[in-house]
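*Asks:* Got a sequence here, can you model it:
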Amino acid sequence: METGKRKMLFDTGGFGQRRELFPRLKAMGHPAESFEIVVLSHAHWDHMMNVPYFSNADIYLHAEDMKFANAKVQDVDRAYPLPYMRDLLSTRHLRCWEGDSTLVEGVQLIHTPGHTPGSISAVVETEWGRTVLCGDTIKNRAEYFSEEYDVRGDEQTFHAGVKRIRALADAIAPGHDRPFDTKSGKYLADGDREPAIIANFEKNIQKESVCKPMP
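*Replies:* Presented below is the predicted three-dimensional model:
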């Protein structure tokens, strides 16, 4: 996202995205060091493990997720990467807040707890209309249209967050799928996708094999 002169990233992904993420950002003219703001939808490993690479950015994480992770509740939710959380706590770049917040003009951060206590969504105006980047509160298009969600924590709290997103969104960018239109269900991002597994079968870890389904 770019608002005015400030360049922002919503979630950084996990280890699995690292090899593709940085070359793609650079090819788009957005090297990691150019970002001023990184917003984390929540503090699970697959959304925040690449934070250290954005060394010039302020890191925004809801206070409830920081409290939960810092309470050393690994027996409750092992998706919180404790060493990374401690690193976040020690950085001068960390910014936490309670409730909702206006990040900058045109970017509203709303508290949508349930998947984690501090899960948030970002509301922005795009060419698709009002677009909600919602992390894992809504993971994919199938969850949205089936209304069968991967509920974590208190069910009533979770569904209140989902209801809030549904009331706002013309389009949704979910945590594990492409952006889609909330009325038609049409995917909005360009390009086709196909399932594949990238594996390392050789002694040389740089040599990859791509395994695709049989036609």
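*Asks:* CA atoms for contacts and neighbours, from now on please.
*Replies:* OK.
*Asks:* residue ranges for the helices of this structure, please.
*Replies:* With DSSP state H as the criterion, the chain has helices at 15-27, 45-48, 63-70, 82-90, 141-146, 155-168.
*Asks:* how about the ones you listed in CSV, adding distance to Gly99?
*Replies:* Formatted as CSV, these follow (distance: least, CA to CA, whole Å):
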stretch, distance to Gly99
helix 15-27, 29
helix 45-48, 20
helix 63-70, 9
helix 82-90, 19
helix 141-146, 24
helix 155-168, 12
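*Asks:* Gly135: which of the ones you listed is closest?
*Replies:* Among these, the nearest to Gly135 by CA to CA is helix 45-48 (8.2 Å).
*Asks:* So which bits of the closest one are buried?
*Replies:* Using 16 or more other CA atoms under 10 Å as the test for burial, helix 45-48 gives Trp45, Asp46, His47, Met48.
*Asks:* Burial check on Pro23, number of neighbours?
*Replies:* Using other CA atoms under 10 Å, the number of residues around Pro23 comes to 14.
*Asks:* From Pro31, how far out is it?
*Replies:* 8 Å (CA to CA, to the nearest Å).
*Asks:* Hmm, Gly114 is touching Asp150, no?
*Replies:* No - under the criterion of CA atoms under 8 Å, Gly114 is not in contact with Asp150, lying 9.9 Å apart.
*Asks:* Compare the two (neighbour count), which wins?
*Replies:* Neighbours per residue, other CA under 10 Å: of Gly114 and Asp150, the larger number sits with Gly114, 24 against 13.
*Asks:* give the contact list for that one.
*Replies:* Thr137, Val151, Arg152, Gly153, Asp154, Glu155, Thr157, Phe158, His159, Gly161 (CA atoms under 8 Å, 6 or more residues apart in numbering).
*Asks:* any chance of those in JSON lines, plus neighbour count and distance to Gln108?
*Replies:* Output for the contacts of Gly114, formatted as JSON lines (neighbours: other CA atoms under 10 Å; distance: CA to CA, whole Å):
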{"residue": "Thr137", "neighbour count": "30", "distance to Gln108": "16"}
{"residue": "Val151", "neighbour count": "16", "distance to Gln108": "24"}
{"residue": "Arg152", "neighbour count": "14", "distance to Gln108": "24"}
{"residue": "Gly153", "neighbour count": "12", "distance to Gln108": "24"}
{"residue": "Asp154", "neighbour count": "13", "distance to Gln108": "24"}
{"residue": "Glu155", "neighbour count": "11", "distance to Gln108": "24"}
{"residue": "Thr157", "neighbour count": "16", "distance to Gln108": "20"}
{"residue": "Phe158", "neighbour count": "22", "distance to Gln108": "19"}
{"residue": "His159", "neighbour count": "18", "distance to Gln108": "20"}
{"residue": "Gly161", "neighbour count": "22", "distance to Gln108": "15"}
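*Asks:* now the other sequence, so there's something to compare against:
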Amino acid sequence: MHSYRITPLKTGTIVVDQGAYVTRGIGLGIEVGIPGTAWYVTDGRRKIMVDAGMCPTELADWHHKGSRQDPGEAVHEQLQALGVDPSEIELVILTHLHWDHCHNLDKFSRARFLVHSRELAFARDPIPPYYKSYEHQRLGCLPPYAEIPLETIAGEAEILPGITIFPTPGHSPGHQSVAVATEAGVHVIAGDAVFSYANLVPASEHLPFTVMGRFSDIVESWRSMEEIVRRGKVILPGHDMRVMDHPVYPTGIKI
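*Replies:* This is a model prediction of the structure:
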């Protein structure tokens, strides 16, 4: 049985309206800082990333005023601090292609890059409200994935023993999450299919979740949360500072 360790990496802080992004309609007008998270996954031999995190402060502030990446927070700098050379990463799984998940891909010089086919298609030809999310050329940007040799998948796949990618659309059309086998059961790296632990709190007697604020399809988003909860013993949200309370998952083990 394969058993992996998961290290959360905070690649910056994004400033958002809580009720518009994290918990739909709850906390409107309250400004909060959420992490731009990437994940280093290893079994001691395989070295994998799930997402690569966000960009330097100047560009982050363009996306969301007040957002920043402090010195040492870029994904490659954090890996180096862990004693991992980015060139040792063999696989980068992208949950989706929004700006805060796919910067610095060029640092992983020997990696394969996997994204869902629906996500890549939409990122290349989004509707106008999503131009900024994807740093689209129509805004004069060069998307961070533009010159990266992305490989696409179209559904569920056990891409390595103990590492299963499965579709979780809703936040974006081709969003995907990653189920990781650990010694303490399956941990699901949810990406933005679950923004925060707050999304897993029942909103009412008949609503087992609290809907996030950002989605392209609320029905798909809801179904994806159901699937994540079904699969995971532990769920790791995409933008919750509390995931940083533990330097490694499963909790209680040493890096």
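*Asks:* so which of the helices of structure 1 is the most packed in?
*Replies:* Ranked by mean neighbour count under mean count of other CA atoms under 10 Å, the helices of structure 1 are led by helix 45-48, which reaches a mean of 21.
*Asks:* average distance between that one and structure 2?
*Replies:* When structure 2 is superposed, helix 45-48 of structure 1 averages 0.5 Å from its matched positions, counting by mean CA distance after the TM-score superposition for structure 1.
*Asks:* Shared with structure 2, which of the contacts of Gly114 of structure 1?
*Replies:* Mapping the contacts of Gly114 of structure 1 onto structure 2 (both residues aligned by TM-score structural alignment, their matches' CA atoms under 8 Å) leaves Thr137, Arg152, Gly153, Asp154, Glu155, Thr157, Phe158, His159, Gly161 still in contact.
*Asks:* so where in structure 1 does the helix or strand that contains Thr7 of structure 2 end up aligned?
*Replies:* Thr7 of structure 2 belongs to strand 5-17 when assigned by DSSP states H and E. When structure 1 is aligned by TM-score structural alignment, strand 5-17 of structure 2 has no counterpart there.
*Asks:* What is that strand packed up against?
*Replies:* If contacts are counted by 3 or more CA pairs under 8 Å, 6 or more residues apart in numbering; DSSP states H and E, strand 5-17 of structure 2 sits against strand 31-42, helix 75-81.
*Asks:* what would the ones you listed look like in CSV with distance to Ala52 of structure 2?
*Replies:* Below are the helices and strands packed on strand 5-17 of structure 2 laid out as CSV (distance: least, CA to CA, whole Å):
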stretch, distance to Ala52 of structure 2
strand 31-42, 5
helix 75-81, 6
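*Asks:* so which of the ones you listed comes closest to Tyr131 of structure 2?
*Replies:* With CA to CA, the closest approach to Tyr131 of structure 2 among the helices and strands packed on strand 5-17 of structure 2 belongs to strand 31-42: 19.2 Å.
*Asks:* Which of the residues in the closest one are classified as buried?
*Replies:* Buried residues in strand 31-42 of structure 2, counting neighbours by 16+ other CA under 10 Å, are found at Gly33, Ile34, Pro35, Gly36, Thr37, Ala38, Trp39, Tyr40, Val41, Thr42.
*Asks:* so who does the aligned residue in structure 2 for Gly161 of structure 1 touch?
*Replies:* For Gly161 of structure 1, the aligned position in structure 2 is Ser224, judged by TM-score structural alignment. Listed by CA under 8 Å, 6+ apart, the contact set of Ser224 of structure 2 reads Pro167, Thr168, Pro169, Gly170, Ala193.
*Asks:* ok, now how distant is Ser224 of structure 2 from Thr57 of structure 2?
*Replies:* For Ser224 of structure 2, the distance to Thr57 of structure 2 (CA to CA) stands at 31 Å.
*Asks:* again with Glu147 of structure 2
*Replies:* Separation of Glu147 of structure 2 from Thr57 of structure 2 (CA to CA): 22 Å.
*Asks:* what do you get for Leu82 of structure 2?
*Replies:* Distance of Leu82 of structure 2 to Thr57 of structure 2, given as CA to CA: 23 Å.
*Asks:* Which residue of those two possesses the greater neighbour count?
*Replies:* Using other CA under 10 Å as the criterion, Leu82 of structure 2 and Thr57 rank with Thr57 on top: 19 against 12.
*Asks:* how about the strands in structure 1?
*Replies:* Counting by DSSP state E, structure 1 has strands at residues 2-3, 6-10, 37-39, 58-60, 94-95, 101-104, 107-111, 120-126, 129-133, 171-173, 180-181, 197-199, 209-211.
*Asks:* which of these sits most buried?
*Replies:* Among the strands of structure 1, the stretch with the highest mean neighbour count (mean count of other CA under 10 Å) is strand 171-173, at a mean of 29.
*Asks:* and the angle for the strand holding Thr7 of structure 2 with strand 185-191?
*Replies:* Counting by axes from the mean of the first three to the mean of the last three CA atoms, to 10 degrees, strand 5-17 of structure 2 lies at 30 degrees to strand 185-191.
*Asks:* how about the residue opposite Ile159 of structure 2 in structure 1 once aligned, what does it touch?
*Replies:* Per TM-score structural alignment, the equivalent position to Ile159 of structure 2 in structure 1 is Leu103. Taking CA under 8 Å, 6+ apart, we find Leu103 of structure 1 in contact with Leu109.
*Asks:* what does Ala122 of structure 1 give?
*Replies:* Counted by CA under 8 Å, 6+ apart, Ala122 of structure 1 has contacts Val107, Gln108, Leu109, Ile110, Val132, Leu133, Cys134.
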